[in-house]
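Undergrad: this one's structure only:
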């Protein structure tokens, strides 16, 4: 038996809408900043304030020191031969190095981290949960500052997947941890280097083994950037970076075939981060944010696969550092609430946070608000190609609204719903969600065919999500969009096609659904 899973949207504006269209006005203009500008501005304003705390590594760094390390590493990357526009992969579990690389490239892959800087919530607390799944935090910013394009590589990639990633976006250099769980990154890289165009491999370790094989260590790269000539070159390059330049490539989940490299600009990421922070209230006071999510992903949807025992570390980090905000997927919050020793942790410092990745049931909303004290947390919704967030709930929204909707469109963002023939539907009629605004990505790397399939004309981006917009009766004037993250049309079936690693092949489900339901592909206009 097949079923449609349809989301619900509401418009409580006191008037009837003919078309399923929502736009979100703003009292704030779009920003014309580059990612590197944010770390420079924050370091100047708060040089002695903690920027980053890693409870797993027992490390913390202040903004003044962070800027110095970022600049050294960024200058060093240019000194070893990388050029602006080159793609550089970051591969490894969450760590302090992720943060430095991110900053040195004047890029912030993960909006979660840099927008707190821009909105003066300048303290990042990373629990060991956060540090178990992602590549280096420092590296990404270094890449952006040097005009390089960071490529976030899933730390769980096997050799074949890594090679596909390197070849697909023509990665010229890669910054890698020694390994992750049972994976030996050093051995895997040594295998694929002869078959690819990788010219530079930088290992996060500090041993001499890598250097003997022609690889560099991070300390060696930093040393090459620690001189006036290298810094002067970095500053000249940084001044030429435009906010519309590409700064990051993130691979999609591959639900429609092999993963594609979605290209995001400084403008995409900086503004998405700014308006997320504005709505959640980060500009109103200083916040400390605990981030138990993988850094290689826009929000960390895959973080639900982390062994549940690690979530005790997130709770411990919140208590120890008095965090005011906590991020996670519904599965992660469920696991934290289910810890046998949950009651021993003092979480009263928490006020807000964010939940995304899948629908959040109302009982969980109540538990998070009351047992974890996150009264004002937000629900986020979006996709890689939209930078990533397009909708977000308000701190004042009811528990029911947070559980049944994904919130109001982000500021400066438009939403529209069309039927399979490409016509805008009336309210109450299901259709596919389209998005337009600053959030839309630059395209898939050197894949104009796939880019044209998702960009539907007049700068609208088709999401593939099935939704409904209707009048809600709510007393506030907000559109509400509920969403179930599934492939384009569907579905429930008794047998799920899977890959050899056990992942559900959503693109095959979608193809089968089109045949069984006698559906036609929507037009692209």
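TA: Thanks, I have the structure now. As the structure is a prediction and not an experimental result, all values here were calculated from the model. Numbers count the residues shown, from 1 in each chain.

Undergrad: make it CA atoms for all contacts and neighbour counts henceforth
TA: Noted.

Undergrad: contact partners for residue 360?
TA: 330, 402, 403, 404 (Cα atoms under 8 Å, 6 or more residues apart in numbering).

Undergrad: among those, which pair sits farthest apart?
TA: Of all pairs drawn from the contacts of residue 360, the greatest distance, 13.5 Å, lies between 330 and 404 (Cα to Cα).

Undergrad: identify the contacts common to the two.
TA: 359, 360.

Undergrad: picking that back up, with neighbour count as added columns, please give the contacts of residue 360 in a markdown table.
TA: What follows is those, written out as a markdown table (neighbours: other Cα atoms under 10 Å):
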| residue | neighbour count |
| --- | --- |
| 330 | 22 |
| 402 | 28 |
| 403 | 19 |
| 404 | 20 |
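
Undergrad: any idea which of these is closest to residue 144?
TA: Residue 144 lies nearest to residue 330 out of the contacts of residue 360, by Cα to Cα, at 31.3 Å.

Undergrad: my guess is that closest one contacts residue 354. True?
TA: No: Residue 330 is not in contact with residue 354 according to Cα atoms under 8 Å; the separation is 9.8 Å.

Undergrad: any idea how far residue 204 lies from residue 185?
TA: Residue 204 sits 11 Å away from residue 185, going by Cα to Cα, to the nearest Å.

Undergrad: which residues are common contacts for the two?
TA: 176, 177, 178.

Undergrad: can you give me the neighbour number for the closest residue to the last one other than its chain neighbours?
TA: Setting aside the residues directly before and after it, residue 178 is nearest to residue 185 in space (Cα to Cα, 6 or more residues apart in numbering), at 5.5 Å. Neighbouring residues of residue 185 were enumerated by other Cα atoms under 10 Å; the total is 22.

Undergrad: got another one to weigh against that:
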């Protein structure tokens, strides 16, 4: 167990005269209302020319919640958001949660088939979707995957039916723009539908919630390649990110550039939720672009910038960096298996960043397991992911489940309030991931030092990270296996100077197939999120296998 750590920012938060274990709120709707009162005149969100205060944000969330109620949203319903970082994402997501729903964020890199799969498996009844993003019509993509050509939902199938035959549980799709197909609704029309709902009705619905209700279901693909939804409650979310904000030292005067995508636990919770707790100003950036980030940091006097090491390296190395005033930056939080000491030193020395911290987490543990503390030596920050957060335990075990000595590699296990309730409607996967006495197996290999600092050294689950996005070989293999000319395939991560790691596919073609590497890569770009697409394809006569028939990926890695 670890203790609270630094508490010097308590006076910055205000309150109602008393504090529970992690704040004067038990649910996210209570947090939204509290922040609207406590920080009423403080800028809450800056998006281009739009600047809204916390009071205005609270009013918008209440209006969105009223529209959700009017549309039939019930306590415990799943409501999905498939959109980039934006004010509309924040309002629609918090509105749905205020109406009693469990939020299901969808990865903006998903193709239509991938999004439809998560919508189907979560049983989402309402979807908020962006119109066009990065040149892609998400509406058209979804309609192709779950609309035209799909069989009609059978009678009595559990849902009342909606605009997409392939998704019978999905009753409504709201497009976050001014235009929408006839069978979908525009954001403006959706909000107008809630005008008949009173504030008392919204308050009554959110008042039915308690800390044990589900706040969100984050779908994360495991080594089986099948997406699984980590179920997290209001209490877990609030407690975890009160701790995160406290350890990071987030302040009411901070201006936070949120580049980490909201569909990730960290982007949403260490971003939106933590800012609501402290009254910091949110500046959402839909996609990482170095020039845009530099311009935002300078123009908005950004003081907080979490992100993967590659993001900060890109800022430091950009040729026009010195043309921008970055002097307001004071807090950087990053994390990866390896964070170069030189990066920490450059952030502090060249940019004058007072606090650089590293952390480690996964969706199944509310997004946070360990974190460095302010005042830690730069070598600790660069070489480890810090110590277990308060209220949790971390231990390392060997293949038999026996704890290993300090300094010895082992699988990272975590136990505490942050461990998910389970995978949504997947008892078998839950039982495999979480032991009867509450230990979550992360699948990561790490080493603990004598002070309890964790260093991640490997990934049992073969996961690799592409430009900050977790990529899972089994999932990519499953998708590549759908190509008619692919007989067998194995995927590994290989080093890449720009993205850190990328996928390489070893492919056994069907006899007589003329399939080329370029053909398969082009097909992959149409069928899967870009970060999953193999950058390299090597055709082989057969895959290396052991006596039991399992592919020996160690042999493939040794080739590299």
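TA: Sure thing, it's come through. Bear in mind the structure is a predicted one, so any value in this text is a computation, not a measurement.

Undergrad: let me know the closest of the contacts of residue 360 of structure 1 to residue 238 of structure 1.
TA: Comparing those against residue 238 of structure 1 with Cα to Cα places residue 330 closest, at 39.1 Å.

Undergrad: show me what that closest one aligns to in structure 2.
TA: Alignment note (TM-score structural alignment): residue 330 of structure 1 maps to residue 309 of structure 2.

Undergrad: ok, that match - contacts?
TA: Residue 309 of structure 2 is in contact with 334, 335, 336, 339, 343, counting by Cα under 8 Å, 6+ apart.

Undergrad: ok, residue 60 of structure 2 next?
TA: residue 91.

Undergrad: where does the residue mapped onto it from structure 1 land in three-state SS?
TA: Superposed on structure 1 with TM-score structural alignment, residue 60 of structure 2 falls opposite residue 69. With DSSP: H, G, I helix; E, B strand; the rest coil as the basis, the three-state label of residue 69 of structure 1 is helix.

Undergrad: and residue 69 of structure 1, how far is that from residue 101 of structure 1?
TA: Counting by Cα to Cα, the gap between residue 69 of structure 1 and residue 101 of structure 1 amounts to 9 Å.

Undergrad: one more: residue 184 of structure 1?
TA: Distance of residue 184 of structure 1 to residue 101 of structure 1, computed by Cα to Cα: 21 Å.

Undergrad: more neighbours: which of these two?
TA: Set side by side, residue 184 of structure 1 and residue 101 show more neighbours around residue 101, with 33 against 14, by other Cα under 10 Å.

Undergrad: find the nearest non-adjacent residue to the more buried one, please.
TA: Closest to residue 101 of structure 1 by Cα to Cα, 6+ apart is residue 139, at 1.3 Å.

Undergrad: same check on residue 198 of structure 1?
TA: Among residues not flanking residue 198 of structure 1 along the chain, residue 172 sits closest, at 4.6 Å (Cα to Cα, 6+ apart).

Undergrad: surely that neighbour forms part of a strand?
TA: Yes: assessed by three-state DSSP, residue 172 of structure 1 belongs to a strand.

Undergrad: how about the contacts made by the residue mapped onto residue 340 of structure 2 from structure 1?
TA: Matched by TM-score structural alignment, residue 340 of structure 2 corresponds to residue 361 in structure 1. Going by Cα under 8 Å, 6+ apart, residue 361 of structure 1 touches 403, 404.

Undergrad: at the geometric centre of structure 1, which residue do we find?
TA: Against the mean C-alpha coordinate of structure 1, by Cα atoms, centre = their mean, the closest residue is residue 298 at 1.0 Å.

Undergrad: now that residue, what's its secondary structure?
TA: Under three-state DSSP, the three-state class of residue 298 of structure 1 is coil.

Undergrad: which position in structure 1 aligns with residue 115 of structure 2?
TA: With TM-score structural alignment defining the correspondence, residue 115 of structure 2 maps onto residue 162 in structure 1.

Undergrad: separation between the residue nearest to its match when sequence neighbours are not counted and residue 390 of structure 1?
TA: Distance criterion Cα to Cα, 6+ apart; nearest residue to residue 162 of structure 1, sequence neighbours excluded, is residue 153 at 7.6 Å. Going from residue 153 of structure 1 to residue 390 of structure 1 by Cα to Cα gives 24 Å.

Undergrad: ditto for residue 441 of structure 1
TA: Counting by Cα to Cα, the gap from residue 441 of structure 1 to residue 390 of structure 1 is 12 Å.

Undergrad: please identify which of these two sits among more neighbours.
TA: Applying other Cα under 10 Å to residue 441 of structure 1 and residue 390 shows that residue 390 carries more neighbours, namely 27 against 24.

Undergrad: now do the contacts for the alignment partner in structure 2 of that one.
TA: Taking TM-score structural alignment, residue 390 of structure 1 has residue 369 as its aligned residue in structure 2. Going by Cα under 8 Å, 6+ apart, residue 369 of structure 2 touches 359, 360, 361, 362, 388, 389, 392, 394, 414, 418.

Undergrad: how many other residues sit next to the residue nearest to residue 369 of structure 2 when sequence neighbours are not counted?
TA: Leaving aside its chain neighbours, residue 369 of structure 2 sits nearest to residue 361 (4.7 Å; criterion: Cα to Cα, 6+ apart). Residue 361 of structure 2 has 19 neighbours, counted by other Cα under 10 Å.

Undergrad: okay then, goodbye and thanks.
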